[in-house]
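K.L.:
just need the structure, nothing else, for what follows:
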Amino acid sequence: MSAQTVVAKATDQAYQGGVLIKLIIFSLTLGILPLGSYFLSDKYLWNGNSIYSAITAIVAANLVLVSYIVLSLMEDRQDQKDMAATANAVQESKKSR
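P.N.:
Predicted coordinates:
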């Protein structure tokens, strides 16, 4: 196998476990945080005003979604940098032959 294939397989195996765990965590957070914030803010913060509690739940859900998107973009940029570095290393090794 070429060096590039070995690096690609190792990178894929390392990221697959982390990506799945992050997806599970964000999915659970997206289900639990808005519901919890709705009921807790309805009872303790807004004293029964369901409109403000719903707005609180919407803000909580949007925060989770935005944080997931930002984290995904940061990981994608890091992956692109890693692939560029790997490509440069392979090209330099070919030049030295």
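
K.L.:
drop to CA atoms for contacts and neighbour counts, all remaining ones
P.N.:
OK.

K.L.:
how about the secondary structure of residue 47?
P.N.:
Secondary structure, DSSP: H, G, I helix; E, B strand; the rest coil: residue 47 is coil.

K.L.:
burial measure for the closest residue in space to it that isn't next to it in sequence, as a count.
P.N.:
Of all residues not flanking residue 47 in the chain, residue 41 sits nearest, at 7.7 Å (C-alpha to C-alpha, 6 or more residues apart in numbering). By the criterion of other C-alpha atoms under 10 Å, residue 41 has 21 neighbours.

K.L.:
could you check how far residue 41 is from residue 51?
P.N.:
11 Å (C-alpha to C-alpha, to the nearest Å).

K.L.:
ok, back up a step: quick one: contacts for the residue nearest to residue 47?
P.N.:
47, 53, 56 (C-alpha atoms under 8 Å, 6 or more residues apart in numbering).

K.L.:
for comparison, sequence B:
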Amino acid sequence: MSGQAAPGELVAQPAEQQGGVLVKLIIFALALGGVPISAYFLSRDYLWEGNANFAAITAIVSANLVLVAYIIESIREESRTRAQEKQQQPAESKKDR
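P.N.:
This is a model prediction of the structure:
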């Protein structure tokens, strides 16, 4: 399981790190619910002058942008976590091998 997260590894994470992940998940979940709906109505009324088809396309694009932003943020967070783990591990010397 070198590349996958095991349940034991998730429990071993610090509590403040788990809380940060939960907050980000909640923020992105709310954004995924609110951004497309507001994009639909705002673009229908102010951008496309009542054209519901273009407003729906705008909502779809905005939902995909939120999903892509979540994926990018999760990749960046994983990179930061791995960098912190490497800093915490002592350097292996030739004697230890």
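
K.L.:
mind checking what the residue nearest to residue 47 of structure 1 lines up with in structure 2?
P.N.:
Applying TM-score structural alignment, one finds that residue 41 of structure 1 aligns to residue 43 in structure 2.

K.L.:
do the same with residue 51 of structure 1
P.N.:
By TM-score structural alignment, residue 51 of structure 1 lines up with residue 53.

K.L.:
for its match, what is the enclosing helix or strand?
P.N.:
helix 52-88 (DSSP states H and E).

K.L.:
average gap between that helix and structure 1?
P.N.:
When structure 1 is overlaid, helix 52-88 of structure 2 sits 0.6 Å from its aligned residues on average, using mean C-alpha distance after the TM-score superposition for structure 1.

K.L.:
that helix: which residues count as buried?
P.N.:
54, 55, 56, 58, 59, 60, 62, 63, 66, 67, 70 (16 or more other C-alpha atoms under 10 Å).

K.L.:
tell me what that helix is packed against?
P.N.:
Counting contacts by 3 or more C-alpha pairs under 8 Å, 6 or more residues apart in numbering; DSSP states H and E, helix 52-88 of structure 2 packs against helix 15-42.

K.L.:
now do the contacts for the residue nearest to the spatial centre of structure 2.
P.N.:
Nearest to the mean C-alpha position of structure 2, counting by C-alpha atoms, centre = their mean, stands residue 70 at 2.7 Å. For residue 70 of structure 2, the contact set (C-alpha under 8 Å, 6+ apart) comprises residue 28.

K.L.:
map residue 24 of structure 2 across to structure 1 for me.
P.N.:
Using TM-score structural alignment, residue 24 of structure 2 sits opposite residue 22 in structure 1.
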